[in-house]
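*Asks:* Kindly return the folded structure for what I paste below:
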Amino acid sequence: MSACKFLASLSGAAVTTAILSAVPAHAQQADMDVIIVTAQKVAADINDVPMSITAASGDMLTKMGVTDASQLGKIVPGFTYNETAYGTPVFTIRGIGFQETSLGASPAVSAYVDEVPIPFSAQTVGLGLDLERLEVLKGPQGTLFGSNSTGGALNYIAAKPTKDLRAGLDATYGSFNTVDLQGFVSTPVTDTLGVRVAARYTRGDSFQKSMTRPDDRLGQKDFLQGRIILVWEPSPIWRTTLNITAQRDRSDSLAPQYIAFNALNSGAAIPPGFINFPRAPEDNRVADWDAGVDFARNNRFYFGSLRNEIDIGENARITALTSLQRFKRYQPLEGDGTPFNNYRAESFGKIDTFYQELRLDGTIGRASYIIGANYEHDYVDDNTIQYYTESSSAIVFGVPLGPTRPNTQQRLNTYGVFANVDYDLTDQLTAHAGVRFTQANRRLLYGCGQDIDGTWADVSAAIQAYLNTLAGNGPIFTPVEKGGCGTIDQDTIQPGGATGTLNQNNISWRLGLDYKPTDEVLLYANVSRGYKAGSFPTLAAATTRQFLPVVQETVLAFEGGFKATLADGAIQANGAAFYYDYTNKQILGRIPDIAFGPLPSLVNVPESRIWGLELDVVMRPLPGLRIHPAVSYINSRLGDGFVNYDSFGQQLDFSGEPFPYTPEWQANVDAEYEFAISENLDAYVGGTMIYQGETSGAFGQYPILSIDAYTTFDARLGVASADGRWRFQLWARNLTDNYYWTAAYRNNDSINRFAGAPRTFGATLNFRY
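*Replies:* Here you go, the predicted structure:
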């Protein structure tokens, strides 16, 4: 069976979406597949879209083992993924990410499901259910998409109901007794109504091994999700799509590896065993954690969207998007990678989102246009119970400190009005222009380090007495009730929660030209200005100063590139060069806290810049053989005059340093050879190499916080029926069991890393009816 036949059998959609699909050995031509994307909110051939985009079908993501965003580096040059110490996923494209731990932090790389924004990174786990395709857009995405982002966007396109009965099952069994079952049923209900139901369940045994307890394991998987999509077409000019999705995650949070001891403060509460705890071995499976603690999450996400499309004549269409979303979080976290209670947390939270968009698109003569408006309302409740009884923070001003509860509630209202026009100056030259006005109003309703057992109330009283003594008032204080707010207003020296508002607006825009000297070549140049909204942090804070927000960041982006189909369709080459000039880039820096020393806090970098190059090539030199190399180079630098605290509490000038989590070089190569075994049976063999260059987990360029370069290899071997009904594949990931890590950071009194995935083997059966 050919890979493209198999892909076509998946969705029954009129559009094929397989940028990576292999050409069978018995094919009579080497032409590339036509890939239709909606990166500009209208359907277009990917080779006609004047921006850098990577697209992959849902089936190819499954085939390559890309089950979530953490593995997108296999197909997207310049993309990196890491998790913060609090388990928040961070997406970075071309060096632009946001290493923020708060639940309500707007990401630099935004995610969408069928153009509906998923506003916060914690909600993005599990978006890959039953996909038609995934589109990864690079660079500022402020003119057309609802959530302004400076780094890029992940646009997940869900598979829709088909015109006839279809069903499918993807069943995987792998290492650590991992079972991954995904299936769908799609059918017409009436002549005007179609339905598609999809579900996925993933479970697996624990794979992390404790350094100190031979029989203790961590890392079990337990993830369940389901979706129903209804498409109603009551007339040829009206189409309604309803998407209802629900998921729950009861998987374990993973433990970091302990690397070194480094006290945040001087404190007698630190046990000698922690100070002398051995460094974790170079083994992806070995770490440690507090004994007897259940690290299973209980996260839930509910998503509903309604899309109405109405044609107005032959050349115009109105589209209305409405979405309601709720995310609820319970996520326990091991913080120090040892059996000591130096730092452990339980994160709670809730996000409620309402989104509405209305737009008109169409064509008038040589011009294609889009005009519209959208509104988003978010409420975010973010709080974390922190345990650190065996740390340097356990005694403050001579007072023993029990658990505390950093807590914020925020309300966000975002309004946008946008317009975009593409005008054909000639048959070969097209001009592009887009603009958006955004008003982002964010209010901190409450921000507090909350007492739990009375000990933080006592510490708050001691800090008040100290501050009042410095102010000449004597050692006076206002008592804090047990369970009350111990955070102190530095102006009034009174306990109470922080409040604040951050109302900002901006005008993002994009101008571009593209030129097609032939039907097979596109040359383009763009200049754009993008913004990312500011935010308030959620963190442990003795004073309200820690809750000061960062203002919006701004980027002026220049990009030039080409897309060329060469050698009679045997080669598709895409390349781009880009330069980003940043103002007020948001980062997670540090601000001195009177009780705990320099603590993480959001700060703005006045000036910074990035420039880079990308090349992505798909080659089919022989029938059945596909080779897909991609490489990116990113040069990032902070501007002059940025002074802040490093991870060890030293105030330094970081001018000229590269961005953390931004390797200069990244590369991936995927190759596959498909051949016919018989008239009814095909076979294929393939593999993927991924290279990530060296980078750092924090400012300061400290070797202990470096993230070394690494290379991993995946392999696959499969057979498939020629009629597209089934495929069986054996696979291996991280075949050489290479030890590597994806994050390095200082957390309380320890230096830690998150190790990469160990070697795994498995088999996958795909069946389509």
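
*Asks:* Every contact and neighbour count from this point should use C-alpha atoms.
*Replies:* OK.

*Asks:* Next up, identify which helix or strand the residue of the chain positioned farthest from its centre is on.
*Replies:* Within the chain, residue 474 marks the point farthest from the mean C-alpha position, 50.1 Å out by Cα atoms, centre = their mean. Residue 474 belongs to no helix or strand when assigned by DSSP states H and E.

*Asks:* wait, doesn't it sit right on residue 468?
*Replies:* Yes. Assessed by Cα atoms under 8 Å, residue 474 is found in contact with residue 468 at 5.7 Å.

*Asks:* want to put them side by side, so please do this one too:
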Amino acid sequence: MRMLVRYSVSGAAMASALLCSPALAQSGETPEEPTPQSGIGDIIVTAQRVAENSQDTPLPIDVIQPEELVQQNVLRAEDLSRISPSLSAASGGGPTTVFFVRGVGNSTVNAYSDPAISFNYDGVYLGRPTSTSGVFYDLERVEVLKGPQGTLYGRNATAGAINVIPNRPRLGETSGNFTLGYGNYDWLTGQAALNVPVGDHVAVRAAGSVARRNAFQSDGTGNQKEYGGRLQVYGEPTADLDLRVAFDFAHQGGAGSSGFYLGAVNPTFGPTGFAGYDFVPTGFPVDQGLLDPASNALLAQRFIPQLGRAGAVVDGQPFNNNDYWGITAELNYNTEAGTLTVQPAYREASLEYAFNGVFRQGYTQEEDRQTSMEVRWAGDLGDSVDYLIGGMYFDESISANARYNQQTLSPYQDFSSQTESWAGFGKVTVRPVEGLSLTAAGRYTSDKKDFAGTSNVYILFCGNPAPPQDFCPNLPFVPLASTEEELQAFYAANGIPITPVPLFVLPPFAGGSQTAPFVLRSPIVIDSGLDNNKFTYRLAAQYDLSRRNMVYASFETGYHAGGFSFARGAETYEPETIKAYTIGSKNRFFDNILQVNVEAFLWKYKNQQFSQFGYDLGDPPSTVFLTRNIGNSTIKGVDLDVELLATENTLLSANIQYLDTEYDSFVYFAPNQGLPPNTSCPFAPTTQTTPGGSTINVFRIDCSGNTAFNSPKWSFNLNGQQTIPLGDHKAVVQGGTRYRSSSFSTADYLPYLRSEAAFVSYASLTLAKEDDSLFVTFYVNNIEDNQRLITGTTNSAGLISASAEQPRTYGIRVGGKF
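*Replies:* This is a model prediction of the structure:
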């Protein structure tokens, strides 16, 4: 549990907390304001769809306070991984975010599938991982729920949920706050909020945010241009009825980082033939982007066997031009029998973005629309039984076109998808004797999904790809053509045929050639549907040893729906499931001076979904990005969260996670194009049979026994805060560090693609008035300038394109409130 606020000592309030007011979540029921108390203060959460003290909630949960979000410059969803030890989040290209919790997640960043972590903004599930930006301002808190969410929250998810909860309007209060920041990279940030009453029964709250930053990388990529706004109207026409309507919008510009070249992978040969792969580091700094002249000079030297030539460059400029908006309403009606909550919502996203990585340029244009409705009834049966029942409807439509230029091939995709999901859920808690609570919760979900589209894959060859090597020194690379017609016209003008049949397999009398270049056009047409129905449930027991000490145990199941791939013979994949066993204890000691929460967990992860570049089962096969169910894993560990109010003005905290993961089975297939795969996992040549009866040569790769992706064995955050009273003013000194041990993020488990262990520390000094009405903060993040490797992928020229965490940043913030 993360709690860096308290009620009794004003000096413990971080100056950046001036951004928000401590409004309680109005979800189902609104508890009374907490009574001022000494020691560490309480935090109200809605992780079980009712408002309750986090220390009384028998769930593994990290609660991130607004001041931490400001301290760590959290502006996008992937920034949350700098705060929560259990969460790994990274940009997946353009606006997409890839999430993992304790080694469970998925790296699919297209519109073919659902995320493995449920992202909920203002109580509304967001279906696309591209829509998680532009919401991190004027927040009450962020909740990171660890483990399967199979009962109460949004769509089902195997890994967990992230709940972003804005501040709500407050009746009878005129208030406002602002903060402005400036730092290196010309990083300008600003946030402001204004709360205005309209009579006695209505209040309006408006908030906004802007962030602009120069590029993190030498090629001008990794810059930021974002802004957003939120308007809420809240009314209480009667004591038993309240209604809130919220509208928000956001724009994301700038460009994601292009990446950097980590090294080159070269096949070596001896007297008996192939002798292995040799990794040669480039020595390039992590801020030398792929479009940098020095990076392109290295790429241009690399010989690409399939094309029979060198000279490739990365010249496709990355950019973001993404707009989001949504509207939601929340109605709560209190009766003597219980509380009715109704929340309809509608959201749209209009996306156009480009990115690099292993691509000369990847490009997507996409329109997303989602409609949802959730209805809940919360009540009790006397003093010993509480219950909640509800239902949810979710409808999503996506239309998109995309292209992914990889120098040697480029698919042109045009597709649409539709998802309709119904769910009914319920929870009942029984207290048979004093101190003991027994909870049972369940959810039945019905997901119906349809996908239709075409992907025309154009693959360039210099004659025969097999030895002896063909050479085509003047063969044009796949151009940055925005349409198929442009690409076809380009190669027609160069006299290079485009054919649906590999010419090197045909004899000369049939039009084939062993030496002349050609473009293979491989059409992939998908028109498929999925119906997934699943019942998931949770059983939990909690025993209160005292008013401030409790133990709990739970068992919960989770489910993540199947999805689609542009892959013939592998168009769909099945749902994955998880079973989670948890025991824990939450405690306060010494009159709220010391808080100790501990959790032990065991997860059994089945039918895991895994995304990769590989062959589909077409005749002939195409290299595609596809998702398959590849195996099972066992995940276990311990979380320990400790907070100590050492003195009236000194607060210390530690959040520690130990994680032990193992893939019980993990088998996937890679194309056999002559040379063995570059992996540390055992492999063997084999074949796959296509639906048409042909055979495809592949390698069967078995990574069973390895640790899970993005799952460092040790993760911890250490934080300290000291308040120094200065008469009518105060100084607040804060510092801390986070540590992640080494881990892998790719399925080849190569040592040079391991993310090495690293410390990342921060410090700040805040000078403020005693009543927090004005403040100035000086800060530095990532003091060590450790940029831990996030991921790396080998391109067609044998160079590893990698990405890393943010560099050292520092600056100043000023703000105030009234």
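
*Asks:* returning to that earlier point: so how far is residue 698 of structure 1 from the residue farthest from the centre of structure 1?
*Replies:* 40 Å (Cα to Cα, to the nearest Å).

*Asks:* Nearest residue to the middle of structure 1?
*Replies:* For structure 1, by Cα atoms, centre = their mean, the most central residue is residue 91; offset 3.8 Å.

*Asks:* SS state for that one?
*Replies:* strand (DSSP: H, G, I helix; E, B strand; the rest coil).

*Asks:* and if you look at residue 255 of structure 1?
*Replies:* Here residue 255 of structure 1 is coil, with the state taken from three-state DSSP.

*Asks:* hang on, the earlier thing: and for the residue nearest to the centre of structure 1, nearest residue in space, chain neighbours not counted?
*Replies:* Spatially, and ignoring its direct neighbours in sequence, residue 91 of structure 1 is nearest to residue 81 (5.0 Å; Cα to Cα, 6 or more residues apart in numbering).

*Asks:* And the one you found, what's its match in structure 2?
*Replies:* Matched by TM-score structural alignment, residue 81 of structure 1 corresponds to residue 89 in structure 2.

*Asks:* which helices and strands does the helix or strand hosting that match pack with?
*Replies:* Per DSSP H and E, residue 89 of structure 2 falls inside strand 87-91. Contact here means 3 or more Cα pairs under 8 Å, 6 or more residues apart in numbering; DSSP states H and E; on that basis strand 87-91 of structure 2 packs against strand 97-101.

*Asks:* Tell me who's in contact with the aligned partner of residue 255 of structure 1 in structure 2.
*Replies:* Aligning on TM-score structural alignment places residue 255 of structure 1 opposite residue 258 in structure 2. Shown in contact with residue 258 of structure 2 (Cα atoms under 8 Å, 6 or more residues apart in numbering): 217, 221, 222, 289, 290, 291, 318, 355, 356, 357.

*Asks:* quick one: what helix or strand has residue 586 of structure 2 in it?
*Replies:* Judged by DSSP H and E, residue 586 of structure 2 forms part of strand 576-589.

*Asks:* before we move on, what about residue 490 of structure 2?
*Replies:* helix 484-493.

*Asks:* ok, residue 723 of structure 1 touching residue 1?
*Replies:* Yes. If you go by Cα under 8 Å, residue 723 of structure 1 and residue 1 touch, sitting 5.8 Å apart.

*Asks:* So these two - more neighbours on which side?
*Replies:* residue 1 (27 against 15; other Cα atoms under 10 Å).

*Asks:* Hmm, residue 684 and that one touching each other?
*Replies:* No. Checked against Cα under 8 Å, the pair residue 1 of structure 1 and residue 684 is beyond contact range at 10.0 Å.

*Asks:* Give me the number of neighbouring residues for residue 573 of structure 1.
*Replies:* Residue 573 of structure 1: 18 neighbours (other Cα under 10 Å).

*Asks:* That one pairs with which position in structure 2?
*Replies:* So residue 573 of structure 1 corresponds to residue 596, using TM-score structural alignment.
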